[in-house]
Structures are given as structure tokens and as C-alpha cells.
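Asker: with the sequence up front, the predicted model follows.
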Amino acid sequence: MHRASLPGDGLPDVVIRGENGTIDGQGGIWWNMWRQGNLPFTRPNLVEFMNSRGIIISNVIFKNSPFWNIPPVYCSNVVIRYVTILAPTDSPNTDGIDPDSSSNVCIEDSFISTGDDLVAVKSGWDEYGIGYGRPSSHITIRRVTGSSPFAGIAVGSETSGGVEHVLAENIVIYNSGIGVNIKTNIGRGGFIKNITVSPVFMENVRTGIKIASHPAITR
């Protein structure tokens, strides 16, 4: 996988804060190479912290990520608030915020409009999360508004490490494919439990809630 535009590993007390300044991933060239089949490796994420704690990201506009926008991986005590995340609706895999095998994460008061899931809680890549054994837990998502051709709030499809204690409240989803999507894939395993979603307001959403064991069924 190509290195993220803003990477960090093993960091304590990280702050990315701006006065609504913009970080542009210039993803267009990456999307085109992907469509043409010219990429031997996965496209880079925009902001990716791994094995880090005490992360605050606020008051920044993120746009045109080559791949996922903000995926905290193996992180704890993460706050993401007052952010705007933008990408064209046809941009591939431009998830907004994807906590992966992370705990005590708060995502709030943000606007997201991208080409893939707005917020997707994940745990483990394919089946590798089973051995690592670090679930995503205690994830709070509140007062997030946005639109996507896929899901507003998603769990999975990477679930091999387990996902538990997720609260999504006061969510507004419009012009989207699915409101809430819980998904996994054959061979990944893991557990999904204690997921609370209420209230969620949807307008012009093709499917309100979907639970499926293969992501292809959800798209």
C-alpha cells in the first residue's frame, strides 16, 4: 500500500486543528489509475494514524482523498469533530472516517459527502484481525450529516477482530444508497454486538437498514 499523505505511527497526543483550512489529497489521478488497472498497490489514505493515542482532529476540510480519508488504526482516545470531508460521488473507496481496531473514538458535528461509506467501523484486514484480537469498541458517532451512493453509517465489512459498543445518534443521511449497513464477508469471522443507532433521519435513501454477510449484496 502507498504511504498516506499524513501518516503517523506510535504517536501520543496528536492534534490536527485548523480554521477550516483545506487538505486536498488530489485523488483524481489515483482514481483514474485505479480505473485503468494501472496500480500494483492499494491507493494511499489521506490521514492515517496507527498505534497512537490522544488524537484530536477538528475544524479542517478534507477533500479528494485517493482512498479512505481518516482511518485511525490500532488507536485509542480519538476525537474527530467539526470536520468536512468531500469527494465526488463517483470517486472509488473514498470512505470518510473508518476507525479500525480502535477504542474510545468520538466522531461528531461533521459533514461528509463522498463516494463510499461516510463512517465505517472496521476491525482487521480480511481474516488477520482474528489473530491480532483487537476489536473496535466504544465508538460514538453523533450529529453527523452527509450523503453517499453507499452507506451513511456502516459496520464492516472488515470485522475479523470484532466490533462492539457502537453508538450512532442524531445522524442525518440524504441522497444515499443505504442508511445503516452492517456487513461482513466470507472467511472474516469476528463478532458484531451492542450496536445502537437512534435517532437517524433519512431522506431519499434507497435502503434504510441492511444486514448482509457479503458486501457485494449491499451494493
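Answerer: Arrived safely, thanks for sending. Numbering: from 1, shown residues only.

Asker: all contacts plus neighbour counts: C-alpha atoms, from now on.
Answerer: Noted.

Asker: find the centremost residue of this protein, please.
Answerer: Geometric centre of the chain, nearest residue: residue 98, 2.3 Å, by C-alpha atoms, centre = their mean.

Asker: I'd say it and residue 75 touch.
Answerer: No - contact between residue 98 and residue 75 fails when scored by C-alpha atoms under 8 Å: they sit 11.5 Å apart.

Asker: ok, back up a step: what's the residue nearest to the centre of the chain in contact with, if anything?
Answerer: Neighbour list for residue 98: 68, 69, 70, 71, 72, 119, 120, 121, 122 [criterion: C-alpha atoms under 8 Å, 6 or more residues apart in numbering].

Asker: try 6 Å
Answerer: For residue 98, the contacting residues are 71, 119, 120, 121, by C-alpha atoms under 6 Å, 6 or more residues apart in numbering.

Asker: how close does the third one sit to residue 140?
Answerer: So the one you mean is residue 120. 12 Å (C-alpha to C-alpha, to the nearest Å).

Asker: neighbour-wise, which of the two wins?
Answerer: Shown here are residue 120 and residue 140; by other C-alpha atoms under 10 Å, residue 120 has more neighbours (25 against 18).

Asker: ok, now which ones touch the more buried one?
Answerer: The neighbours of residue 120, taking C-alpha under 6 Å, 6+ apart as the test, are 98, 154, 155.

Asker: would TSV of those with distance to residue 165 and secondary structure be doable?
Answerer: Rendered in TSV, the data for the contacts of residue 120 read as follows (distance: C-alpha to C-alpha, whole Å; DSSP: H, G, I helix; E, B strand; the rest coil):
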residue	distance to residue 165	secondary structure
98	15	coil
154	14	strand
155	11	strand
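
Asker: let me have those in a markdown table, adding distance to residue 29 as columns.
Answerer: Below are the contacts of residue 120 laid out as a markdown table (distance: C-alpha to C-alpha, whole Å):
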| residue | distance to residue 29 |
| --- | --- |
| 98 | 23 |
| 154 | 27 |
| 155 | 29 |
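
Asker: count of neighbours near the residue nearest to residue 197 when sequence neighbours are not counted?
Answerer: Setting aside the residues directly before and after it, residue 197 is nearest to residue 168 in space (C-alpha to C-alpha, 6 or more residues apart in numbering), at 4.7 Å. Around residue 168 there are 21 other residues, counting by other C-alpha under 10 Å.

Asker: this is the comparison structure:
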Amino acid sequence: MTRPSIIAHSARTAALCLPQPGALYRLKSRTVWRLSSPDETGVLQHGEAQTVVTLLHELRPATRYLFEVEGFQPLSFQTAPCAGVVEATDFGLVADIAPDDIEGARSNAAALCEAVAAVPTGGTLHLGPGLWTSFPLRLKSQMTLHLAEGATLQAPSVRAGWPVLPSHDHNGRMLGSWEGLPAACFNAPVNAVQADNLVIEGRGVFDGSGDRGDWWSWPKETRDGARRPRGLHLINCRDVALLGFTIRNAPSWTIHPQGCARLTAAGLTIVAPADSPNTDGFNPESCREVVIAGVRFSVGDDCIAVKAGKRGPNGEADHLAETRGVRVSHCLMERGHGGLVIGSEMSGGVVDVSVEDCEMIGTDRGLRLKTRRGRGGSITNIVMRRVLLDGVETALSANAHYHCDADGHDDWVQCREPAVVNSGTPLIDGVIIEDVEIRGLAHAAGAFLGLPEAPIRNVRIRRLKITSSNPAAVATPPIMADRVRAMRHETIVSERAEVDCDDPSLLSAAPVSLPFDEMLS
């Protein structure tokens, strides 16, 4: 029997992994568990585990536990200590105020600010059941925010009086950003800057109110001198755990760790309507050592988008930093533009990313790499293993002619003739895809389009299985680049890309691009 493992734990929450062979997001069958303590008599908690990543809530600080579950070896662990609990309601917090009540939201923000300040080092801020509307809440180092079951922390629906995060701090370090460049943006409803040893946990809900205000009506604009806020924005933080909560209706990207290190997200639910613009689920940017485990996504854009900043229009690069060491496992991507996406803001470089034992259902694409001339940087050592792609239109793609930004359709970006290699030339090198199953294929199993001056290199595909195709699929270009032909039920197509597949019958001889004369016609 295998032993469960600890993904992360705090004083009151533990995220466990039950590594059942063949199980992706859900276990093969419900599994009974019980929790006891050698320090106390009897069973303290019991229940049924349905998902591989299982969370235990309402634990006691500094307590030894024994976790026993059918089919696995017992697991012993000890929760972290807690230096004290602060009740948010002790500071004048008012429940059930209207989402357009500016003064009420401002008053609640002031109360929460006082409550955060009162949390001792290593302590917990507890937000109990109720609907709490507040302007943005900033957290600090060495604290836990515990959102109880039945608690909803909701952003107001109006922009008037909303604080703005500047593009840089007084030391010139990037704070606010937009699509990989420094930019003033409205502060996220929940945020932290340079906070270390931070835990955000619980069974409650964060609601960004993107569906109530006007946020979704101006996705690419600047209003009142700022870009749209994220749902949860973590900037230059270290040793962060996000455990168990639901976050929904973000004004733009839902969770955006920026310049963070050693961050774990486990057992979250990330939700936004299918038509909500740019509501990506989880976007680690210029981060190191990120774990995303057992998270359920259903969003309006990419589920996970790994980024590393964007080179400025005049080559500016001071804000760029590498993303390295992102581990995604046992997640469910139910809807979205892409399951795991890298880019297109990848100028700082994206290295060592893996997605394993996940389910992607009804996403437009599964694994998607996207870049273009002018980005520079590299995407290297990318791994996808043991993933089910069900109803995904294009399962695997890498596109070095992605037509993003105002000049994305310009000839210098889209030209298929070799350009001069310089600091703006992006590189894709090293992609491993193993034990992937595709059901309901629509457009292409794989589409790889590299640059003539920097072809995509070292793509290795092993044990890829296409079990069915979608009979209702309509021929459509599988990647967002000019001159790409429409495809339906294609296998693996490539152009300026080295693709090695253990099943040669999956490699199509058909081109990715339309002939130039056909494009003109």
C-alpha cells in the first residue's frame, strides 16, 4: 500500500495527496478516512475522500494527528502552532451591506485593516460566516487569513474610491502590471506585497464582483488611470499557502502570483463565467517553486497561464525575471481557453514546468505554448504526463507566430521567411508528452509552428492515444497565427519544428500554413 503525502499544512488545515494508481482529479471510488490523535481518545473526524487531493479542515494547532484511509498506509503529521486568533468582527465589521454601498465597503475595509494589524506574528485572522463587502484587503507577513465555511468576502460593485496600485514602488521595483509590463492597476480585492509565511485558507468564498460592476466591459482599456484588478494578487511574496477556498468572479486574472517563491495552492475552486474576459484562473509570473495541486477550474480564459513578463516596445527588460519550477498535478480544468498555457508573456524565460495526472474537459486547448518575434526569452523543459483531454479542440500546440498585441498581424511578426536572430527572438526547446489520452478530438491532436530562424526543437511524444473524434467538429485553424489552414480531426502537424513521436502514423505530412498564393486569394 502507498502512503498519503502532505502537500501543505497550517495550524488548522492540511492538504493531503492520496496517490491512487490511475486516479487523476478524482479517486476511482469514494474512500473512507478517519482522523485521530495520539494525544486524545477516539476518532476526532471522519469522512469520505472523493478527490486525490483531500483537505482536512478545523484542525487544532500544534497537535499530532494520525490519518487513516482505506487502501493506504497510515500517515502521521503535526499541525503548526498558532500565536493567537483575532476575530474580524471585533473591529466593527458590518455584514450584508449592499455591493454598491461605497461608505459601507470603505468602513469594512478600515475595520479589516485594523484587524490585520492586530494579528500577532504567527497568528490568525478569522472571518466567520456572513456576507462581508469590503474594498481591498492587504495581508501581511507571518499571518493566516482563515475564511470560515459560510463566509463570503465580497468586493464592492463600484469603482469610485477604489485604491490604485502604482506600477513601481519607491525603489523602482515593479508592483502593478498588465500583460507582462509595469502599469498602474486597481488593487486586487485581496492582496499582499512582500509578505512572507502567509497562509490563506478555509472553506469560504472570495468574490471579486466582476459580474456586478463594469469591469468586464473594458477588458483591454485603462480607466481612471489604471488597469483592471486581479482577484488575488501576491507580489514578491515568499512561502505562501493557499488552501481550500473558492474564488470567483475576478475582475480580470483570478489569482496572480508575481515575483513569488515557494507558493503552494491546493484544493481550491476557481470559477468565472465562460464569457468573462481575461478571467484566467491561476497565472504565476516570474515565480519559482510553485505547486498547484487538486484545483478545480472553470473560467473565461486560460485555466493556468505561466508567464515571465513581456519585453517592452523599446526592448525594456529591467522588469523581467524567470519562472522556474512549476508543478501542476491532479487538477480539473472543466472549461477555459487552455488547460496549461505558457506565454505569450515569457520574455524572462520559462523553465521546468510539468502538468501531470490532470483532467482537461471542454477546454479549447490542452497544453499550449505561445510566443512571437519581439518576445525574446525561452520556453524549455516542459512536461505533460498522464493527462486526459476530453472534448479539447486542439490538444497540444506550440505557436511562435502568435498574433497578439497591436502589431501581431504585421509582416515582421507573421513572415515565414527567416529573420535576424537577436534579443527579441524567442526559443522553444524541450517538450515531453507521455501517456496522454485524447477523446472527442475536434481540430488537431498537435499543432507545432516554429520560427524559420529558431525552429521548435526536441518535442518528444510517447504513448499518445486518440480514442475518439468529435463528429460535429467544424474545420478551424488550431492555433492563432496568420496563414494557418483550417483543420478537422488532424493528428500531429508541424512546420519548423522537430517532433519525435513513437507512433509515426500520428505524424501528418500536411502543412500547417496555407501556401502564400492561396492566402492572397
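Answerer: Perfect, thanks for sending it. Everything numeric in this text was worked out from a predicted model, so none of it was measured.

Asker: TM-score of the superposition?
Answerer: The TM-score (TM-score structural alignment, normalised by the length of structure 1) is 0.93; 218 aligned residues with a C-alpha RMSD of 2.0 Å.

Asker: quick one: what's aligned to the residue nearest to residue 197 of structure 1 in structure 2?
Answerer: Under the alignment defined by TM-score structural alignment, residue 168 of structure 1 is paired with residue 355 of structure 2.

Asker: list the contacts for that match?
Answerer: When the contact criterion is C-alpha under 6 Å, 6+ apart, the partners of residue 355 of structure 2 are 328, 329, 384.

Asker: and these, which are buried?
Answerer: Among these, those classed as buried by 16 or more other C-alpha atoms under 10 Å are 328, 329, 384.

Asker: translate residue 6 of structure 2 into the numbering of structure 1.
Answerer: Here residue 6 of structure 2 stays unmatched in structure 1, going by TM-score structural alignment.

Asker: could you point out the helix or strand that follows the longest helix along structure 1?
Answerer: Taking residue count as the measure and DSSP state H as the definition, the longest helix of structure 1 comes out as helix 28-35. On the C-terminal side of helix 28-35 of structure 1, the closest following helix or strand by DSSP states H and E is strand 47-50.

Asker: now that next one on structure 2. Mean distance?
Answerer: For strand 47-50 of structure 1, the mean deviation from structure 2 after alignment is 0.7 Å (mean C-alpha distance after the TM-score superposition for structure 1).

Asker: so residue 302 of structure 2 sits against residue 334, correct?
Answerer: No - when contacts are counted by C-alpha atoms under 6 Å, residue 302 of structure 2 is not listed as touching residue 334 (10.9 Å).

Asker: compare these two (neighbour count), which wins?
Answerer: Looking at residue 302 of structure 2 and residue 334 with other C-alpha under 10 Å, you find the greater number of neighbours at residue 302, namely 30 against 19.

Asker: the more buried one and residue 240 of structure 2, how far apart?
Answerer: According to C-alpha to C-alpha, residue 302 of structure 2 stands 23 Å off from residue 240 of structure 2.

Asker: quick one: buried residues of stretch 97-110 of structure 1?
Answerer: Neighbour-count burial for stretch 97-110 of structure 1, counted by 16+ other C-alpha under 10 Å, picks out 97-110.

Asker: could you pull out the helices for structure 2?
Answerer: Taking DSSP H to define them, one finds helices in structure 2 at 102-118, 411-414, 516-520.

Asker: need the winner for burial among these.
Answerer: Of all these, helix 102-118 carries the top mean neighbour count, a mean of 20, counting by mean count of other C-alpha atoms under 10 Å.

Asker: counterpart of that one in structure 1, which residues?
Answerer: Using TM-score structural alignment, helix 102-118 of structure 2 corresponds to no residues of structure 1.

Asker: hang on, the earlier thing: closest to residue 83 of structure 1 among the contacts of residue 98 of structure 1?
Answerer: Proximity of those to residue 83 of structure 1 was ranked by C-alpha to C-alpha; the top entry is residue 119 with 12.7 Å.

Asker: still on that earlier bit, the helices of structure 2: which one's closest to residue 403 of structure 2?
Answerer: Across the helices of structure 2, the minimum distance to residue 403 of structure 2, taken as C-alpha to C-alpha, is reached by helix 411-414, at 7.6 Å.

Asker: what's that closest one aligned against in structure 1?
Answerer: On the basis of TM-score structural alignment, helix 411-414 of structure 2 is assigned to no residues in structure 1.

Asker: residue in structure 2 paired with residue 75 of structure 1?
Answerer: Aligned counterpart of residue 75 of structure 1 in structure 2: residue 260 (TM-score structural alignment).

Asker: check the gap between its match and residue 327 of structure 2 for me.
Answerer: Using C-alpha to C-alpha, one gets 14 Å for the distance from residue 260 of structure 2 to residue 327 of structure 2.

Asker: over to residue 459 of structure 2?
Answerer: Relative to residue 327 of structure 2, residue 459 of structure 2 is positioned 19 Å away (criterion: C-alpha to C-alpha).

Asker: got it, and residue 500 of structure 2?
Answerer: Summarising the geometry, the distance separating residue 500 of structure 2 from residue 327 of structure 2, computed by C-alpha to C-alpha, is 24 Å.

Asker: related to what we said a few turns ago, what's the overlap in contacts for residue 302 and residue 334 of structure 2?
Answerer: Contact with both residue 302 of structure 2 and residue 334 is made by no residue, according to C-alpha under 6 Å, 6+ apart.

Asker: can I get the helices of structure 2 in a markdown table with distance to residue 492 of structure 2?
Answerer: Written out in a markdown table, the entries for the helices of structure 2 read as follows (distance: least, C-alpha to C-alpha, whole Å):
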| stretch | distance to residue 492 of structure 2 |
| --- | --- |
| helix 102-118 | 53 |
| helix 411-414 | 21 |
| helix 516-520 | 22 |
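
Asker: before we move on, back to that, PyMOL command to pick out the buried ones of the contacts of residue 98 of structure 1?
Answerer: Here is the PyMOL selection string for the buried members of the contacts of residue 98 of structure 1, based on 16+ other C-alpha under 10 Å:
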select buried, resi 71+119+120+121
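
Asker: in structure 1, what residues pair with stretch 45-63 of structure 2?
Answerer: Aligned by TM-score structural alignment, stretch 45-63 of structure 2 corresponds to no residues of structure 1.

Asker: kindly report the same for stretch 374-382 of structure 2.
Answerer: Following TM-score structural alignment, the partner segment of stretch 374-382 of structure 2 in structure 1 covers residues 187-195.

Asker: so who does residue 145 of structure 1 touch?
Answerer: 111, 171, 172, 173.
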